[in-house]
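**Student:** sequence unknown, structure follows:
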């Protein structure tokens, strides 16, 4: 199947330098409302919407080739009344289309929901603890990825490794600690796993694992999940003020980080023996990664490179949607051509991912090639990408044109 997707526009209002690194000469400080004269007490408000128009040339004879989708609509606000505590609230909806709309805005698809709500308390200048619905994830950089400054068109899907299985849209409800020891940054969390995840299957006797431990065997044995990510900043230090990781700095920083992380969910999955007795299977995901982003000269040229290896154990022969027990190798590489930073700049890139699954004979291999056209850093850009997915003899090719503007 071939699909040509036109993302008409993606508008983000009132963004923040702390939240997203823009690489834009025009951005400034975004919207920041000072509560006192020196600005140490403040709040910020961020709002964005992403709207898609999709053309698919392989649909049923009675279906339209052209469809529209409100991919994301979000409002985020965080406030710092003093240096000791911060509160962040982030709500919105995702993927509202003609099939999920409600006549009076009340059905499931039309509902707003909380993405993040957490409070954070500082423990000195370098460490903090917090709790709530949060995005301080483990595993890898891409499992903590911001969605507004990615280098590729979208994040590598398998890197968001627990969406809907143990969490709510990549967010867990729990407590976290984050900070740094010199150049070593860390984030660790203890969370309640979601009870009613996307995997609603019932284990078959002698069959494969199902990700439903808390639902099927209870919270005593399967209720908690543990996550951590550690990274060493060899060159410029990145901000860890908020959890969202930058995809590409466009040469505005010189970053070289080595990271490692994990996610553990004891008895997160369940199998049934031949007699039908349910047995918990531990979910364990580990990854190592490396990120490099730096200018190549004073002419505006820059390179962005990333690579990760991830070991995924969701239980015996687990396979559901994009996820499965096995391993993943993923990498991408981009190059910003030399040019005036105040004018249009071009960044071609390539990406490749190979996913193995114990339950399948063939790997899922994903190859992407594309280019970003930056009019004002990440604040105004157009992306064209071709993505090819191949599993055995099955192939899927997608061409996507995306326009993004946010302020």
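**Tutor:** Cool, the structure landed. Computed from a predicted model, the values in this text were never measured in an experiment. Numbering: from 1, shown residues only.

**Student:** switch to C-alpha atoms for all contacts and neighbour counts from now on
**Tutor:** Noted.

**Student:** what's the burial count for residue 128?
**Tutor:** 19 (other C-alpha atoms under 10 Å).

**Student:** helix or strand for it, which one?
**Tutor:** strand 127-134 (DSSP states H and E).

**Student:** skip ahead from that strand and say which helix or strand is next.
**Tutor:** strand 172-181.

**Student:** helices and strands around that following strand, which ones?
**Tutor:** Other elements packing on strand 172-181 under the criterion 3 or more C-alpha pairs under 8 Å, 6 or more residues apart in numbering; DSSP states H and E are strand 127-134, strand 184-192.

**Student:** now for the strand holding residue 128, which elements pack on it?
**Tutor:** strand 113-122, strand 172-181.

**Student:** tell me the most buried of those?
**Tutor:** Comparing these by mean neighbour count (mean count of other C-alpha atoms under 10 Å), strand 172-181 comes out on top with a mean of 21.

**Student:** now that one against strand 184-192, angle please.
**Tutor:** For strand 172-181 against strand 184-192, the angle by axes from the mean of the first three to the mean of the last three C-alpha atoms, to 10 degrees is 160 degrees.

**Student:** which positions in stretch 71-86 come out as buried?
**Tutor:** 71-81, 85-86 (16 or more other C-alpha atoms under 10 Å).

**Student:** turn the residues you listed into JSON lines, including secondary structure.
**Tutor:** Below are the buried residues of stretch 71-86 laid out as JSON lines (DSSP: H, G, I helix; E, B strand; the rest coil):
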{"residue": "71", "secondary structure": "strand"}
{"residue": "72", "secondary structure": "strand"}
{"residue": "73", "secondary structure": "strand"}
{"residue": "74", "secondary structure": "strand"}
{"residue": "75", "secondary structure": "strand"}
{"residue": "76", "secondary structure": "strand"}
{"residue": "77", "secondary structure": "strand"}
{"residue": "78", "secondary structure": "strand"}
{"residue": "79", "secondary structure": "strand"}
{"residue": "80", "secondary structure": "strand"}
{"residue": "81", "secondary structure": "strand"}
{"residue": "85", "secondary structure": "strand"}
{"residue": "86", "secondary structure": "strand"}
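
**Student:** alright, now check it against this:
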């Protein structure tokens, strides 16, 4: 943090000018040029997402031991700072520092797994720290190699989202398949190659996943359902291939893929991705410990383009199919910035079922779709325009007798692109309970949440 402040002060005293960026938001950069042309530079960005939320909690939910059928909370969904730059024609570096899911329950329970008091003041951490070298450049084609702590991976564009450009209230987190289990908020220590060759964009990586024991929570006990293994650690292999039918996308930072360009580009892509890891999970059958490989793959199409350039209207859409093979019986509940802390109605074979959690990850198949329409520029005069959206997730997981349907409806008030944006979102999710059949969950109604988010990004 001190280094970032020093950089800002140094740049100000050295004539740190506000220059026009070439990125898709067309915003002013906080940038310090390292050569006269500005092709070598260091850049600083900041993004903050504040949530105000009213949530209908899952049955049995408690908040700090008190029963709570609903909650209202205020939190920081994401607060991030980036410092990156082009040092030479071929050398690029990227770092990101920040925190996620910071509300009043952050750090709960009162003691961590080591038995020492929790501390709400240590939530921020390095998300990324990457060095990258460009081995080939020919026109707009390039090949780069890099390594470090990075989100570059396979599976899909939403496995490595640019959080400042999200169209919906939040990304489909199930696509960040191992989030905070064997990675650091979707980042892994990895070496990778990424590039653009004609109409094809690719990324390939070899990652060394973190042991699940270092996730900050107590690892799930070995039982009849697959959970991440604590032995036989193996490397992970990832890949994503994207065919650009129209414009190519921004490739400045490693991994991160734009949510919506707000009509600034004409993009239509077809993609396919995968993540594979041998012996990723384990389970117990009779007296035997059985290991399973994690095999995840997806195919999808992404569309984001202007409808009427003169008026500034635009459309954005995505449709993807995901095959998620973690191992027999794998199922994981999760809820974004969960407002609750416990439950008095546990569900056998899963944990963390309180608050706004739902079966987000599991062995099975997922279909995900989202769509939005940006109205004309100046619809609200000098106060910007509106972009309504909707999303749907259908998860047919092995342990769910009734497949999961998750719905979101919302509208973005785009005040100044993605730099200043207010979003109102309604989410409707299913609730499950233990079924009659062993190890099976059945649907038990639905719950909802209403979220108001304000995002500022520079």
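**Tutor:** Now that the structure is in, tell me what you want to look at. What you see is a predicted model; the values in this text were computed from it and never measured.

**Student:** which one of the buried residues of stretch 71-86 of structure 1 is nearest to residue 143 of structure 1?
**Tutor:** Among the buried residues of stretch 71-86 of structure 1, residue 72 lies closest to residue 143 of structure 1 (C-alpha to C-alpha), at 18.4 Å.

**Student:** tell me which residue of structure 2 lines up with that closest one.
**Tutor:** For residue 72 of structure 1, the aligned residue in structure 2 is residue 78 (criterion: TM-score structural alignment).

**Student:** next: residue 361 of structure 1.
**Tutor:** Looks like residue 361 of structure 1 aligns to residue 401 there (TM-score structural alignment).

**Student:** can you count the residues close to its match?
**Tutor:** Residue 401 of structure 2, neighbours per other C-alpha under 10 Å, totals 15.

**Student:** that one is in contact with residue 433, isn't it?
**Tutor:** No - judged on C-alpha atoms under 8 Å, residue 401 of structure 2 makes no contact with residue 433 at a distance of 10.5 Å.

**Student:** intersection of neighbour lists for the two?
**Tutor:** 441, 442, 443 (C-alpha atoms under 8 Å, 6 or more residues apart in numbering).

**Student:** same list (the helices and strands packed on strand 127-134 of structure 1) but as CSV, adding distance to residue 399 of structure 1.
**Tutor:** CSV is the format used below for these (distance: least, C-alpha to C-alpha, whole Å):
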stretch, distance to residue 399 of structure 1
strand 113-122, 29
strand 172-181, 33
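
**Student:** relative to residue 320 of structure 1, which of those strands is closest?
**Tutor:** strand 172-181 (20.0 Å).

**Student:** what stretch of structure 2 does the closest one fall on?
**Tutor:** Going by TM-score structural alignment, strand 172-181 of structure 1 sits over residues 188-197 in structure 2.

**Student:** give me the mean deviation of the matching stretch from structure 1.
**Tutor:** Here stretch 188-197 of structure 2, set against structure 1 after superposition, deviates by a mean of 0.8 Å using mean C-alpha distance after the TM-score superposition for structure 1.

**Student:** give the contact list for the residue nearest the centre of structure 1.
**Tutor:** With distances taken as C-alpha atoms, centre = their mean, residue 145 lies nearest the centre of structure 1, 4.1 Å away. Going by C-alpha under 8 Å, 6+ apart, residue 145 of structure 1 touches 155, 244, 245, 246, 247.

**Student:** for residue 112 of structure 1, state which of the residues you listed is nearest.
**Tutor:** residue 244 (21.2 Å).

**Student:** give me the number of residues near that closest one?
**Tutor:** Neighbour tally, residue 244 of structure 1, other C-alpha under 10 Å: 24.

**Student:** distance of the equivalent of it over in structure 2 relative to residue 31 of structure 2?
**Tutor:** Here residue 244 of structure 1 is matched to residue 256 in structure 2, going by TM-score structural alignment. For residue 256 of structure 2, the distance to residue 31 of structure 2 (C-alpha to C-alpha, to the nearest Å) stands at 20 Å.

**Student:** contacts only, for residue 396 of structure 2.
**Tutor:** Contacts of residue 396 of structure 2 by C-alpha under 8 Å, 6+ apart are 364, 365, 366, 402, 403, 404.

**Student:** do the same with residue 385 of structure 2
**Tutor:** 374, 375, 376, 377, 378, 379, 413, 414, 415.

**Student:** equivalent analysis for residue 35 of structure 2, please.
**Tutor:** residue 41.
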